[in-house]
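show me the folded form of this:
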Amino acid sequence: MSSAVLDQVPHIVSLFPSLSDISLEDWSAEGIAIVKFQPSHVIEEGHFLQHAVLLLEGTVRMFKISGSGREVTLYRIHSGECCPLMMASILGESEYEASACTEEPGVALAIPVYVFRDWMDRYKSFRQFIFKMFAKRLIIMSNLLDSINFKSIRGRIAEFIVQMTEDGATSLDMTHGTMSIELGTAREVISRTLKSLENEGLLRLSRGRIYQIKRQELKKYIEL
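Next comes the predicted model:
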């Protein structure tokens, strides 16, 4: 094990308590490394992964691109989490079925796939952690599918804006194109719906910005 990893083990375990049972001998396996990444680094769908990645710092956005080129955000991974789709491809020895994009500078623990599989087999707490990640993201994915299939675009946009301003902010810096990616719909649909909401006096629009947001009024459009 490199000194960089050795020095970081207490911090790693604080973020991933399920790794507390890992022996020093197992931590010494060849190929375990601390890696740094910069914003906009992309891991594309379809690759066979060589490492499992546990995020120590930063944010990674998971997304899919349809055959027509439309992009939709699936979920985000934050410090102390891992990507279940990544783990599934490793355990199933299959191609990575999503793409990942780093949104800010970050740090991750990279574990060679053979080590990851071995730890999954031998360490119950680590295996339970991975299964919990699967369950958590499965619920998020189910909610996303329900939203896309059963909620109106007006309700989805209202819900998204309210969620993005949970701190009580009355403005949101975001382009229509970015919102279309987050919600998995066409930019033109986003623009048309936002303009309709503006005409109703629920918000104001400028380039790359939504302001004078009336959160309470928008909540009336959120569909349960």
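
can we go C-alpha only for contacts and neighbour counts from here?
OK.

tell me the SS of the spatially most central residue of the chain?
Centroid check for the chain by CA atoms, centre = their mean gives Arg76 as the closest residue, at 1.2 Å. Under DSSP: H, G, I helix; E, B strand; the rest coil, Arg76 falls in the strand class.

nearest residue to it other than its sequence neighbours?
Arg61 (4.5 Å; CA to CA, 6 or more residues apart in numbering).

also this sequence, please, to line up against the first:
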Amino acid sequence: MKKDIEQFIDKFKKFNLSKEDLDTVISNVKIMEFKKGDDVIINKNSCQGFIYVLKGNLRAYAISATGKEITVFNLNSGDECLLCANCITDNLQLELNLQANKDTKILLLHSSYFSVLKDKYPSIASFVVELLSIRLASAIKVMAQALFTPITQRIIDFLKQNVTNNQIQITHEILASHLGTAREVVSRILKDMEKENLIKLERGKIIILNL
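Reported below is the predicted structural model:
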């Protein structure tokens, strides 16, 4: 636990915080753990603050009025999350959910502390803008792909980006959620790809043959 917190504190040392403020961070940072499939943050208003991912993976996704999901970005080990924190701005009307894609451990600094630091240190305010830009660029890319890239190509791109040892542990339903489409559409395209010997389908698994 001490090593985890030290890793988090190293992130803040570059902002040249006063000893008092650094002690405040040390005293108030929390370690939180989630199992695969756990919902981490329900929406913007329930977000508690600045997140740093120690290990695992978090999927940030939006839900449409019809209940369809689409992945906006992923957070891996070493990534920070501010877009899901209400400490950025009260006027940012985004509702994103966070879900653990695998067993995940994060460090969290409550927004009441992080907001004070952001207002006090210009370097932290600049850091917030930089991270916000990265997340918005990712969101714009995802939306552009959803609008202009054929779903077959989006599935191929997703498989290539997430393959490990020539396979991906994923269901058709979860894959559809990542891409913001229907499970039936994903299943049909995957079966066509299997007929073309591009992939092999197994229960909860996709084996990559020739993509």
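
TM value for the aligned chains?
For this chain pair, the superposition-based TM-score is 0.84 by TM-score structural alignment, normalised by the length of the second structure; 207 aligned residues with a CA RMSD of 2.6 Å.

please pull up the equivalent of the residue nearest to Arg76 of the first structure in the second structure.
Under the alignment (TM-score structural alignment), Arg61 of the first structure maps onto Arg59 of the second structure.

from the contact counts, what lies against the one helix or strand its match maps to?
For Arg59 of the second structure, the element it lies in under DSSP states H and E is strand 57-63. On a contact count with 3 or more CA pairs under 8 Å, 6 or more residues apart in numbering; DSSP states H and E, strand 57-63 of the second structure meets strand 69-76, strand 97-100.

residue in the first structure paired with Pro122 of the second structure?
So Pro122 of the second structure corresponds to Lys124, using TM-score structural alignment.

pull the distance from the helix or strand hosting Lys118 of the second structure to the chain's centre.
Assigned by DSSP H and E, Lys118 of the second structure falls within helix 111-120. How far helix 111-120 of the second structure lies from its chain's middle: 22 Å, per CA atoms, centre = their mean, to the nearest Å.

who does that helix touch, helix- and strand-wise?
helix 19-28, strand 49-55, helix 122-148.

can you list contacts of stretch 3-22 of the second structure?
Residues outside stretch 3-22 of the second structure that contact it (CA atoms under 8 Å, 6 or more residues apart in numbering): 25-26, 29, 52, 54, 107, 117, 121, 123-124.

would you turn those into a markdown table with distance to Lys2 of the second structure?
Below are the contacts of stretch 3-22 of the second structure laid out as a markdown table (distance: CA to CA, whole Å):
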| residue | distance to Lys2 of the second structure |
| --- | --- |
| Val25 | 14 |
| Ile26 | 10 |
| Val29 | 11 |
| Tyr52 | 15 |
| Leu54 | 13 |
| Leu107 | 12 |
| Leu117 | 22 |
| Tyr121 | 26 |
| Ser123 | 26 |
| Ile124 | 24 |
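
buried subset of those?
25, 29, 52, 54, 107, 117, 124 (16 or more other CA atoms under 10 Å).

out of the residues you listed, which one sits closest to Ala85 of the second structure?
When those are ranked by distance to Ala85 of the second structure (CA to CA), Tyr52 comes first, at 11.7 Å.

please name the nearest non-neighbouring residue to that closest one.
Glu80 (4.5 Å).

helix 122-148 and the strand holding Arg59 of the second structure, what's the angle between them?
For strand 57-63 of the second structure against helix 122-148, the angle by axes from the mean of the first three to the mean of the last three CA atoms, to 10 degrees is 60 degrees.

alignment lookup: Cys82 of the first structure to the second structure.
Aligned partner of Cys82 of the first structure by TM-score structural alignment: Glu80.

and Leu201 of the second structure, how many residues sit next to it?
17 (other CA atoms under 10 Å).

confirm it sits in a strand?
Yes. Looking at Leu201 of the second structure with three-state DSSP, it is inside a strand.

state the distance from Ile168 of the second structure to Ile70 of the second structure.
19 Å (CA to CA, to the nearest Å).

comparing these two, which residue is more hemmed in?
Applying other CA under 10 Å to Ile168 of the second structure and Ile70 shows that Ile70 carries more neighbours, namely 22 against 16.

what's near enough to touch the more buried one?
The contact partners of Ile70 of the second structure, taken as CA under 8 Å, 6+ apart, are 61-63, 177-181.

helix, strand or coil: sort out Gln153 of the second structure for me.
helix.

quick revisit: how many residues are close by the match of Cys82 of the first structure?
18.

for Gly177 of the first structure, list the residues it contacts.
Arg187.

quick check: which element contains the counterpart of it in the second structure?
Using TM-score structural alignment, the partner of Gly177 of the first structure in the second structure is Glu173. Glu173 of the second structure belongs to helix 172-179 when assigned by DSSP H and E.

which among the contacts of Ile70 of the second structure count as buried?
The buried subset of the contacts of Ile70 of the second structure (16+ other CA under 10 Å) comprises 61-62, 177-181.

what does stretch 44-57 of the first structure contact?
So stretch 44-57 of the first structure is contacted by 12, 15, 64, 77-83, 86-87, 89-90, 93-100, 105-113, 116 (CA under 8 Å, 6+ apart).
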